[in-house]
Every structure is written in C-alpha cells, then in structure tokens.
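**Q** Sequence and predicted structure, then a few things I'm wondering about:
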Amino acid sequence: MEQGLLHLHNFMRWVVLFFALLTIIRSMMGMSSNSAFTKGDKKAALFLMISADIQLLLGLALYYMKGWFTVLTSSSDLMSNKYNRFFAVEHLTGMLIAIVLIHIGYSAAKKNIADSAKHKKLFWFTLIALLVIIATIPWPFRELIGRPLFPGMH
C-alpha cells in the first residue's frame, strides 16, 4: 500500500504542476488583455487547489507511514543528514507553504473585487507557489533525494 501511495503521490505532482501552469497562463492572459475574470479562470484555480489538497493528504499519509514524524522528533543528526532533512523538514515545509499560497490565491478569486485584481493576485500567489513547489520536489537529478519522473520508473 505504501508503494502504491508513493507512486500516486509521484504521479499527482504532474497534475498539480499542470493546473498551476494553467492557472498562471490564464491569469497572465487575463492581466495582459484586461479581460473579465471568467468561470474558467476560477475553475482552473479550483482544480489546482483540489489537486494540491489531494496531494497534501497523500503526502501526509506517506509522512506518517514512512516514519518521518519519528525522525523529526527523535533524530539528533536530523539537520546534518541531507536525506532526512529534506524529507522530514524541507519537503513538508515547502509544500505546506505552497498550499497556503494556492489557497490564498483562490480566495482572491472568490472575492468581490475588480477582475484585474483577481487576475493579478491569482497570478502572483500561484507563481510563487509554483516556484516553491519546483524547489522542493525531489527531482531525479537531485543527488541522494531524487525520485523518478514518473511512478514506477527507476
């Protein structure tokens, strides 16, 4: 079960990245053309938020199944061990920050403010969240902590 959840968590990163890019592109186009904030713009942001929340739940399940909470609370060499530090602290913290930013961006899309302000807030919060996500994903090229690009590939 743990391996299946890890593969699903790995696959879901692509869903989150897709919806983050879609949301950024739609809001950037809305800002540049000064167009109305449409239901499609709001749905892209909603799907990003939903996929990020699902990813969070999968990640938290893996966090506890793999014992990272125990490593975090009991390891004296946590910060000196690159592998443990990344998965017990950096990955979790970065992704939580990104999800908070995604939620703030989506909440701006629901507010009764000017459409240009909705596009602008959604763009910036999603862009910063995407940068944080990209920085804290265990990409295959990252020594020691790398994961395959696609589930089940080694």
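**A** Noted; the coordinates are in hand. Computed from a predicted model, the values in this text were never measured in an experiment.

**Q** Could you use CA atoms for every contact and neighbour count after this?
**A** OK.

**Q** could you say what helices and strands the host helix or strand of residue 9 packs with?
**A** Here residue 9 sits within helix 2-33, counting by DSSP states H and E. Applying 3 or more CA pairs under 8 Å, 6 or more residues apart in numbering; DSSP states H and E, one finds that helix 2-33 contacts helix 39-65, helix 115-136.

**Q** Can you name the next helix or strand after the longest one?
**A** To tie it back to what came earlier, the one meant is helix 39-65. helix 68-74.

**Q** quick one: buried residues of that following helix?
**A** For helix 68-74, a neighbour-count test (16 or more other CA atoms under 10 Å) marks 68, 69, 71, 72 as buried.

**Q** repeat for stretch 17-26
**A** Buried residues in stretch 17-26 (16+ other CA under 10 Å): 17, 19, 20, 21, 22, 23, 24, 26.

**Q** ok, the closest residue to residue 28 other than its chain neighbours - contacts?
**A** Computed as CA to CA, 6 or more residues apart in numbering, the closest residue to residue 28 that is not its neighbour in sequence is residue 123, at 6.3 Å. Applying CA atoms under 8 Å, 6 or more residues apart in numbering, we find residue 123 in contact with 23, 24, 27, 28, 105.

**Q** ok, and here's another one to check against it:
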Amino acid sequence: MMETLQFLHSGWAYLVLLVLILATLNALVKFFGDKEFDAKDFRISLFTLITMHIQLLLGLILWFTKGYFDEMTVGEVMKSEAVRKLAIEHPVTMLIAVALVTIGYSKHKKKLVSKPKFKVVAIFYTIALALVLYMIPWNLWFN
C-alpha cells in the first residue's frame, strides 16, 4: 500500500511539474505578447489547478500514513535534516505552492481583460513553480 501510494505521488509529480511549467510559460509568453485570453488558456490554468490539488491529496494521504511522528518525537524529526525535509519542509512548501496556484486561478477569473488575467496567472504560477522546483526531493527522483 505505502509503495503504491509513494509511486502514485512521485509519478503524478511529473505531470504536475510539466503542466505547471506549461501554464507558467503560457501566461508569461501571452502576457508579454499582448495576446487574448481564450478558452485554451482557461483550460490550461484549470488543469494545472486540478493536477496540483490531486497531488496535494496524494501527499496528505502519504504524510498521514507515513507516520513520521509515530516513531520519532518532533524534536528528533527537527534535528534530522533528511527527515525534517521530507516530513516538514516539503509538505509545507508544497502546500504554499498549491495555495498560490489556487489564489492565482481564483483571482484571474475575476479579471475582465486578457492582460490582467495573464499577469495574475503569471505571477502566482511562477512563484508556485519556483517553490515546487526548490522543494522537489531531487535525490529521491533520480535514484
């Protein structure tokens, strides 16, 4: 069960990363290119939101079933850099990234003109992408 959940979380992360990069680049290119916001742009932003929320759910299930705090105290978790990164820093940072995408998506829907829509998506999704890239456990991905 744990291996399957870990596999799903890690595998789905590739899709999340790809879609987040696509949505961010799409918003930046179209913002600076003064393009019109169309249905395709809306779907890209929405699909990014959906994939990130699915990843969040998988991550939360994994975090609660992993049981970091069953065998270790909070102090022991915080003293171990590797465990702290997986048990605390990674989940919190990714939660912030999901919140940024959610806020960006929500705010862009309230804008009536294309340029502000792309601006909001570009800002929030770029910050979220930076956080995701920073906090991915690359050593676990490539082992």
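**A** Structure received. Just so it is clear, the structure is predicted and the values come from calculations on it, not from any experiment.

**Q** which one of the buried residues of stretch 17-26 of the first structure sits closest to residue 133 of the first structure?
**A** When those are ranked by distance to residue 133 of the first structure (CA to CA), residue 17 comes first, at 8.4 Å.

**Q** if I read this right, the closest one contacts residue 130, doesn't it?
**A** Yes: using CA atoms under 8 Å, residue 17 of the first structure makes contact with residue 130 at a distance of 7.4 Å.

**Q** Out of the contacts of residue 123 of the first structure, which two are the most distant from each other?
**A** 28 and 105 (13.5 Å).

**Q** the more surrounded of these two?
**A** For the pair residue 28 of the first structure and residue 105, the greater number of neighbours falls to residue 105 (25 against 17), based on other CA atoms under 10 Å.

**Q** The aligned partner of the more buried one in the second structure sits in which helix or strand?
**A** When the second structure is aligned by TM-score structural alignment, residue 105 of the first structure is paired with residue 104. Taking DSSP H and E as the criterion, residue 104 of the second structure maps to helix 90-110.

**Q** neighbouring contacts of that helix?
**A** 45-46, 48-49, 52-53, 56, 59, 116-118, 120-121, 123-125, 127-129, 131-132, 135-137.

**Q** and that helix, how far from the first structure on average?
**A** Here helix 90-110 of the second structure, set against the first structure after superposition, deviates by a mean of 0.8 Å using mean CA distance after the TM-score superposition for the first structure.

**Q** How far does that helix sit from its chain's centre?
**A** Chain-centre distance of helix 90-110 of the second structure: 8 Å, with CA atoms, centre = their mean, to the nearest Å.

**Q** Likewise for stretch 1-15 of the second structure?
**A** 15 Å.

**Q** So which bits of it are buried?
**A** 6, 9, 10, 12, 13.

**Q** Please pull up the equivalent of residue 115 of the first structure in the second structure.
**A** Using TM-score structural alignment, residue 115 of the first structure lines up with residue 114 in the second structure.

**Q** Give me the neighbour count for that match.
**A** 16.

**Q** so what's it up against?
**A** Going by CA under 8 Å, 6+ apart, residue 114 of the second structure touches 35, 36, 37.

**Q** Just give the number of residues close to the last one.
**A** Same thing as residue 37 of the second structure. 18.

**Q** Could you pull up the residues touching the most centrally placed residue in the first structure?
**A** Per CA atoms, centre = their mean, the C-alpha nearest to the average position across the first structure is that of residue 133, at 4.8 Å. Applying CA under 8 Å, 6+ apart to residue 133 of the first structure gives the contacts 94, 95, 98.

**Q** got it, and residue 26 of the first structure?
**A** Contacts of residue 26 of the first structure (CA under 8 Å, 6+ apart): residue 41.

**Q** What lines up with it in the second structure?
**A** Under the alignment (TM-score structural alignment), residue 26 of the first structure pairs with residue 26 of the second structure.

**Q** ok, now how distant is residue 20 of the first structure from residue 46 of the first structure?
**A** To residue 46 of the first structure, residue 20 of the first structure is 10 Å away according to CA to CA, to the nearest Å.
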